[in-house]
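*Asks:* here is my input, please return the structure:
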Amino acid sequence: MNQPLFAPSLDLGVIGNSSSAALIDRNGSIVWMCAPRMDGDPVFCSLLGEGPDKPPGDGGRWSISLRNVATSEQRYLRNTAILETVLTDHDGNRLRITDFAPRFKANGRIFRPQTIVRLVEPVEGAPRIQVDLRPRHGYGAQEPETTRGTNHIRFLLGGQVLRMTTDAPVEFVERRTPFLLDRPCAFILGPDERLTQAPLHTARAFLEETENYWREWVRYLSLPIDFQDVVIRSAITLKLCSHEETGGIVAALTTSIPEYGQSGRTWDYRFCWLRDSYFTVKALNLLGATKTMEDYLGYVSNIAADSPDGYLQPLFGLGLERLLDERIVGDLPGYRGYGPVRSGNAAYTQVQNDGYGSVILSIMQCFFDERLPVMGGEALFGRLEPLGDQAFARWDQSDAGIWEFRTRNGVHTHSAMMCWAACDRLARIAVKLGLDSRAAHWCQRADIIRAGILERAWNEGMKSFVSSFGGADLDASLLLMPEIGFLPAQDPRFLSTLAACEAHLRFGNHLYRYRAPDDFGEPETAFTACTFWLIDALTRVGRKEDARAIFADVLKHRNHLGLLSEGLHVESGELWGNFPQTYSMVGLINAAMHLSRRWEDVL
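*Replies:* Next up is the predicted model:
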């Protein structure tokens, strides 16, 4: 068996259809895919299963490898979520792998099956390939029972069955026997259902329809004149992180990619954080892709309906699950052997008071946007008011904060600001609906919170706002004050806070979220979303050239397909943390929109 051309890294591509998603490395191997949902059991998990004590291929993966491979080229088909990998061997033989998840309009709805299609074609010469299809279940612990038919292999994976149907020789696939690729072959992995047509015909039909769908979707985005490729790739990636059936949005597609090395900071991000979802919805709304907001409205409406007193936990499962118990997975060594690998996230038990503002901010547009088929009215406003009541009750109460500290709480400035935002936006919505008494009520509450923050979060000795009331530490969320609307960017207090954050948190062109030691010591990587918050703040205060220089540096640190993870190791420039991180992809969109020239200045 060939050794991989590339060692495990975050040089990964994402394919998906807002139902299923998979990560593919530069060798053309699927190294991560969960089923039946994006937060489910990883069917392919070699991204976390090929540590120093495990040989390549021992973990769950699906590789289509070229014998004696020499080079790999990889790209997305223009304006799509379709990934193309071209492998060339030492003798010049070449093949192309086209990977995608079907997504297109059919019979009056979006067809998005939990299916992955792999189309493999000879390009030059006589390539000889080996197909290694080894799904797992139980988080890598168990091999599935299999049965085979004339054109398919069935895999019993715990409580689910997947079927791989192909027009390649099933014998060669089952035994991982190398064979000559003398004609195109299709591999379709999905539900245990028979295809109505030949695999190659089905694959090509799905490919054409899926390519047309994505190009049409991109066509209606409201793009800036500059950085269009950056925005398009980011928008598609955010769309792939949404679970359209329920409206939930995962923070990332992976679990347990460490923030850096042996830090122990390995968290499961395959859930819907109210905070992260707000940023994702806002970025897509900015581009005119409002359907994700409409779906998310249904998601949070269900959450609110199940929370009659308005209390919100910070995160939920994609199916609205509330219990997301965290456990260590012992059968996977972790990314590059850096564990532990975790399933679930104990942060769901935390108190994080910024969620009330996050929900209201994320769906506020539906009260004002006349393009929407159904706009928000008094009924929806009534469902949001209990969230405002919680925000007002909690704005000066201790919580774990935006960074989810596990062993210490405080009255965090960002949480208080988001509570203010909840009340402030409810007042604005009430004005729009003509509910004068409710507008006055929420305006009064917002004023009380704002006055309290200005008094208690300001450190006169430091001439800066600080992370928590009465404290002396800084964190990057303070840079969001103008973004949230709490203070104008030119306010002297914000300008001095920006200067303090740059002095203490900025290293070169990258920003740490904070520098004070936490439960695991001092952070070792810059948090990419925070770097984008710095870009936004600099743009708002008129330092556009500084912002452009930072943005140019961040763009250089994307992977070869234009994607970003959670963080960046400043010294090495290497990506670390869960992938792809919606926070980071949102930042790319926001920065591009703010820094681009205007259309009217060019045309």
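*Asks:* please count neighbours and contacts with C-alpha atoms only from this point.
*Replies:* Fine.
*Asks:* wait, doesn't residue 421 sit right on residue 449?
*Replies:* No - using C-alpha atoms under 8 Å, residue 421 makes no contact with residue 449, being 9.4 Å away.
*Asks:* what about these two, which has more around it?
*Replies:* Of the pair residue 421 and residue 449, residue 421 is the one with more neighbours under other C-alpha atoms under 10 Å, namely 26 against 21.
*Asks:* part of a helix, is the more buried one?
*Replies:* Yes - the assignment for residue 421, made by DSSP: H, G, I helix; E, B strand; the rest coil, places it in a helix.
*Asks:* next up, for comparison:
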Amino acid sequence: MKKEIVLSNGKFFINIDKDLAIRDFYFPYVGMYNHLNSQANSIGVWTGGKFRWIDDSWQKSFDYYENSLVAKLQAISEELQIKLDFTTAIHKYSDILIHKVKVTNLSMEKQDFKVFFYHCFRLNESEIGNTAYYDPKLKGLIHYKGATYIYISSEGLEYEYTVSKKNHETGAWKEIESGKLLKTKIMQGEIDSAWGVKGELLPLESKEFFYYILVGKRYEDIVNLKRKVEREGLQHLLEETDEYWKGWIKTKDRLLPSLSKDLKNQYYRSLLIIRSHFDNEGAVVAANDTSIYKFNKDHYSYLWPRDGAFICMTLDNAGYTNLTQKFYKFCKKHITEEGYLLHKYSPDGTAGSSWHPWCDEDENYQLPIQEDETALVIFALYNHYINSKDIEFIDMMYNGFVRKAANFMVNYTDPNTNLPLESYDLWEERRGVFTYTASTVYAGLLSASKLAYLVGNKEEGLIYEEKAEKIREGILKYLYDEESGRFLRGIYQDKNGNIIKDKTLESSLLLIHEFGVVDPEDYRMINTVKAIEEGLWIKEGIGGLARYENDYYHRVSDNVPGNPWIITTLWLANWYTEVGLFDKTFSLLNWVLKRKTQAGLLAEQYNPFTGEPLSVCPLTWSHSSFCYSVQKLNKKLIQQKIPEYVE
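*Replies:* Predicted coordinates for the structure are as follows:
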């Protein structure tokens, strides 16, 4: 189930689904730990002797306030003649979730009502050993286990509550459906709870109340947050959060006024979605949508250094260089002594799950890495310097990260081909020597060379520069195929050392010019782009570009090469921008705008026929790719002084 709203302050993160239920609840990291694990903290309404959960029988809408991470949600029940309007946010830095709720009686009769909030927390990702109780001093419910405390309360109207043992026959959900909570005081084990707010409405009357959640690692944290709420007021906390996010966008606005409002609004929204997935300790989480659980009992709540590098290039281009330094420091802290980054990381810096083996079929040792993930961080770091001019930070990163990673890349090459040794492709599916990966290593070493010269290490700078040029020569010799007139996906070597060409059409080849291997208008690049667009564009259906021929991931039909992805489609848009075909760039950007949800979220990929989001939604990389494409277009329009856009 795709998510409709994401909210975060860089430490506390939630997802809200199509029924206004909180589905994912992360603390104390963005992406770790999930105290719901896709269980629904649902909302229901009782009035006139009837109870209904908010579900498909309700009319619902989802949006954010302009340039803000404050959400506005609405749910209307024709059957109950009730309308609920929510203003919802996580405070900008305090771990406080606020729902400001307006209940409206749509009927011409007086109505008593109750709004119920259900809680199915599995603290620290387990139903074992949980406790929930009513705290009479703080006047709210507390769920706790270990170093996780969650407090629930409300302001403005009368309330009731309960805690209960949970199973398929009984629980707080059962009490909610009866319309009356039993005020049970404490329960432990596998439990749930409920909070109810009640009032009376005259015909067409509205009333407001606040429902809020505080999160901490200790009971004292909850006490301190409760004092903050009482001292400053929930309305003030909402308003200052809205103003903060508006300022976060406004201070970095660099787009041409002449770009369309829809394009600019999605650009700002995407920057905010990216920020919501950026943990304060430096991990940029790929996605926090646990609907992916059902496919492989895993999730996307990890930092892939590749994704992080691309995302931080976008943020640096937008001016958020102080924020991205957290990511670069994270990589510096966790790079191995040998000089490479692992497949992926949990937000706390521990190694993420992986399916890349440490040996081949004959049990010979091999590195289970994707080398582009190491190379791209250096590439992004040089881009960071271009935007920040922070030489002190670069000097620190050079000594702690760049030298180590660059030396690894210099040594991890085949002396016969001058190409990088085998590693896994960016899609994490196959091991070989790939054109995309080799191009990132070329760009990474060239960037390392520039950074070395910048901080006074000329000898190392020369070594990295010379190695980069040798790799480029190897790419053009072994990875460009004269017979087909385009770049190969990659090559493999059999046990006898024979080279096997992989001619599969592959979208990542669209990035070769981005890494400087060839110019965008080089005939080899043009031929490759033409072949990719012809072979991977979805011709019957919604359009968009597939990853590669016969892509199996979430495949819905054998009549298309694969599902269209946001990132791959925008890689094509970026090439059009580079060669000055701006009409085609705008067309592809508008294709992306048609894919967004009501609230502006972008999925990883889409059903090629229906346009339904597939896999996770939102995907952080999709949002950063959109911003990057807009940035590239904006810059090119200014450079070329296109009269329709530049005065």
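*Asks:* and the TM-score between them?
*Replies:* Remark: TM-score between the superposed chains equals 0.83 [TM-score structural alignment, normalised by the length of structure 1]; 545 aligned residues with a C-alpha RMSD of 2.9 Å.
*Asks:* strands of the stretch 101-250 of structure 1, start to end?
*Replies:* Counting by DSSP state E, counting those that start in this stretch, the stretch 101-250 of structure 1 forms strands over residues 104-106, 109-111, 116-124, 128-134, 145-148, 152-157, 160-166, 179-180, 185-191, 242-243, 248-249, given from the N-terminal end onward.
*Asks:* and among the ones you listed, the most buried is which?
*Replies:* Highest mean neighbour count among the strands of the stretch 101-250 of structure 1 (mean count of other C-alpha atoms under 10 Å): strand 248-249, with a mean of 32.
*Asks:* how close does that strand sit to structure 2?
*Replies:* Averaged over the aligned pairs, strand 248-249 of structure 1 sits 1.0 Å from structure 2 after superposition, using mean C-alpha distance after the TM-score superposition for structure 1.
*Asks:* centre of the chain to whatever helix or strand comes next after that strand, how far?
*Replies:* Past strand 248-249 of structure 1, further along toward the C-terminus, the next helix or strand under DSSP states H and E is strand 272-273. Put simply, strand 272-273 of structure 1 sits 10 Å off its chain's centre (C-alpha atoms, centre = their mean, to the nearest Å).
*Asks:* now stretch 182-195 of structure 1
*Replies:* Using C-alpha atoms, centre = their mean, the distance from the centre of stretch 182-195 of structure 1 to the centre of the chain it belongs to is 28 Å.
*Asks:* ditto for stretch 336-355 of structure 2
*Replies:* For stretch 336-355 of structure 2, the distance between its averaged C-alpha position and the chain's averaged C-alpha position is 18 Å (C-alpha atoms, centre = their mean).
*Asks:* what's the counterpart of residue 26 of structure 2 in structure 1?
*Replies:* For residue 26 of structure 2, the aligned position in structure 1 is residue 34, judged by TM-score structural alignment.
*Asks:* nope, residue 94 of structure 2 is what I was after
*Replies:* Per TM-score structural alignment, the equivalent position to residue 94 of structure 2 in structure 1 is residue 113.
*Asks:* show me what contacts that match?
*Replies:* Contact criterion C-alpha atoms under 8 Å, 6 or more residues apart in numbering gives 17, 19-20, 101-103, 190 as the residues in contact with residue 113 of structure 1.
*Asks:* looking at those residues, which one is closest to residue 588 of structure 1?
*Replies:* The shortest approach to residue 588 of structure 1 among the contacts of residue 113 of structure 1 belongs to residue 17, at 21.2 Å (C-alpha to C-alpha).
*Asks:* quick check: the gap between whatever residue of structure 2 lines up with that closest one and residue 429 of structure 2.
*Replies:* In structure 2, the position corresponding to residue 17 of structure 1 is occupied by residue 9, as judged by TM-score structural alignment. Relative to residue 429 of structure 2, residue 9 of structure 2 is positioned 34 Å away (criterion: C-alpha to C-alpha, to the nearest Å).
*Asks:* how near is the nearest residue to residue 325 of structure 2 once chain neighbours are set aside to residue 275 of structure 2?
*Replies:* What sits nearest to residue 325 of structure 2 in space, not counting adjacent residues and going by C-alpha to C-alpha, 6 or more residues apart in numbering, is residue 282, at 7.8 Å. Relative to residue 275 of structure 2, residue 282 of structure 2 is positioned 11 Å away (criterion: C-alpha to C-alpha).
*Asks:* isn't residue 87 of structure 1 up against residue 71?
*Replies:* Yes - taking contact to mean C-alpha under 8 Å, the distance of 5.9 Å between residue 87 of structure 1 and residue 71 places them in contact.
*Asks:* more neighbours, those two?
*Replies:* residue 87 (27 against 17).
*Asks:* can you confirm the more buried one is in a helix?
*Replies:* No - assessed with three-state DSSP, residue 87 of structure 1 is strand; it does not lie in a helix.
*Asks:* what helix or strand is residue 587 of structure 2 on?
*Replies:* helix 582-595.
*Asks:* with structure 1 overlaid, how far apart is that helix on average?
*Replies:* Helix 582-595 of structure 2 versus its aligned partner: 1.7 Å mean (mean C-alpha distance after the TM-score superposition for structure 1).
*Asks:* and the next helix or strand past that helix?
*Replies:* The element immediately downstream of helix 582-595 of structure 2 (helix or strand, assigned by DSSP H and E) is strand 605-606.
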